[in-house]
Structure formats: C-alpha cells, structure tokens
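>>> Sequence first, then the predicted structure, then my questions.
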Amino acid sequence: MTKVSIHVTLKEGVLDPQGKAIENSLNTLGYEGVHDVRVGKLIEMFIDHGDVETQVKAMCDKLLANPVIENFTYEIEEGVAQ
C-alpha cells in the first residue's frame, strides 16, 4: 500500500483572506511579528495499486487543486501500513 500526502497552497499573488484573519488574530493575541500567513490544505490518502504518481497528478489536476489559483506538491511513501 502506498501513502500519499498532498499539500495544496495558493499561488503567490492570490489573496488569502483566511490567512489574513489568522494573522490579525495572532497579532491581537500578542504574537507580534507574525506576518504573511498563508493557509493551505493537506490531503492524505492510501492507494492500493497502479501508477501512483500518475494517479495523484490526475487527481490534483481534476479535483483536489484549482490549477488557476493553487499549487500542489506531494510525497509518496511506498509500503506503508494503514
């Protein structure tokens, strides 16, 4: 079994209102010096068989990431027990 971790983040220049809200809240809580907060998502899955890399790229392009405003990277770990 193969474990896949996919990281999806907004591209540079795309506004991130959620990141800005977190940044403001952290500063309000006294964590001064925090800036440029960006929020993304982590998707973890297990794939049983096939060409895992090709499948992951297709999944990201078709559903998991919006290629217009998001970038994605992934890590593949072979032989991981669920």
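Perfect, I can see it now.
>>> contacts, neighbours, all on C-alpha from now
Fine.
>>> Name the residues of the helix ranked longest in the chain that are buried.
Among the segments of the chain that qualify as a helix by DSSP state H, the longest is helix 17-28. Residues 19, 20, 22, 23, 24 are the ones in helix 17-28 that count as buried (16 or more other CA atoms under 10 Å).
>>> Sort out which one of these lies nearest residue 55 for me.
Residue 55 lies nearest to residue 19 out of the buried residues of helix 17-28, by CA to CA, at 29.9 Å.
>>> So what's the residue count around the closest residue to residue 78 other than its chain neighbours?
The shortest distance from residue 78 to any residue other than its chain neighbours is 4.6 Å, reached at residue 2 (CA to CA, 6 or more residues apart in numbering). Residue 2 has 17 neighbours, counted by other CA atoms under 10 Å.
>>> put this beside the first:
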Amino acid sequence: RVEEAGYAISNIDSTLILVEPKIGAHRGAIRKRVSELLSVEEDAIGIKAKTPEGMGTDEAAIAHVTVLLKRAGVRKRTGRSAIK
C-alpha cells in the first residue's frame, strides 16, 4: 500500500519493551528479517530494547515503532543546500 501511494520506507525505529527474551543476541537476525520482509536496507532499521519499569508483569511485551516515509524516487539529502 505504501508503494501504491507513491511512497517508500526511509527508515524504521523500534523500541521493544519486555523482560524476556533478551533480544541482544537476536538483534541482527531481527533486522535482517525485517529488511527482507519490507525491502528496506538493514542499516535503515533501528531496534532498541528496554525493560518495563512498573508494568506489573513479566508476561507482557510492548513495541513502539516509528516509520519514516519518503516519496518514491526521492534521494536522501546530503546536508548541502541545492540553493547557491
């Protein structure tokens, strides 16, 4: 649907809030699979993990994900202005 609307995924930032399992050892595999599923470069995918303080249970998990979209065909900015 994103592509049909004329957009592409620029980057993904995710935070997983859970006690178990620890994802440190799995972070690379998760990034690789998300990259494959969404056709996004692995270096455009950020995954962080936190423990839940005050959530009250070790059986719950929360995921916060932010996806930045760009118009399809638009290159990344280099930081230099095109106006001289």
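On my side now, so go ahead. Given the structure is predicted, the values throughout are model-derived calculations rather than measurements.
>>> Got a TM-score for the two of them?
The TM-score (TM-score structural alignment, normalised by the length of structure 1) is 0.33; 47 aligned residues with a CA RMSD of 3.4 Å.
>>> any chance you could map the strands in structure 1?
Here structure 1 has its strands, by DSSP state E, at 2-10, 41-47, 70-78.
>>> Deepest-packed of those strands, please.
Highest mean neighbour count of those: strand 2-10, a mean of 18 (counted as mean count of other CA atoms under 10 Å).
>>> relative to strand 70-78, how tilted is that strand?
On the basis of axes from the mean of the first three to the mean of the last three CA atoms, to 10 degrees, strand 2-10 of structure 1 is oriented at 160 degrees to strand 70-78.
>>> Please name every helix or strand in contact with strand 2-10 of structure 1.
strand 41-47, strand 70-78 (3 or more CA pairs under 8 Å, 6 or more residues apart in numbering; DSSP states H and E).
>>> quick one, that strand and strand 41-47 angle?
160 degrees.
>>> For residue 12 of structure 2, which residues are in contact?
Residue 12 of structure 2 is in contact with 44, 45, 46, 65, 66, 67, 68, counting by CA atoms under 8 Å, 6 or more residues apart in numbering.
>>> Which ones among the residues you listed map onto strands?
Counting by DSSP E, those place 45, 46, 65, 66, 67, 68 in strands.
>>> Give the buried subset of the residues you listed as a ChimeraX selection command.
Remark: buried members of those, expressed as a ChimeraX selection using 16+ other CA under 10 Å:
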select :45
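>>> quick one: secondary structure of residue 29 of structure 2?
Following DSSP: H, G, I helix; E, B strand; the rest coil, residue 29 of structure 2 is assigned to helix.
>>> Just give me the neighbour total for it.
Residue 29 of structure 2: 11 neighbours (other CA under 10 Å).
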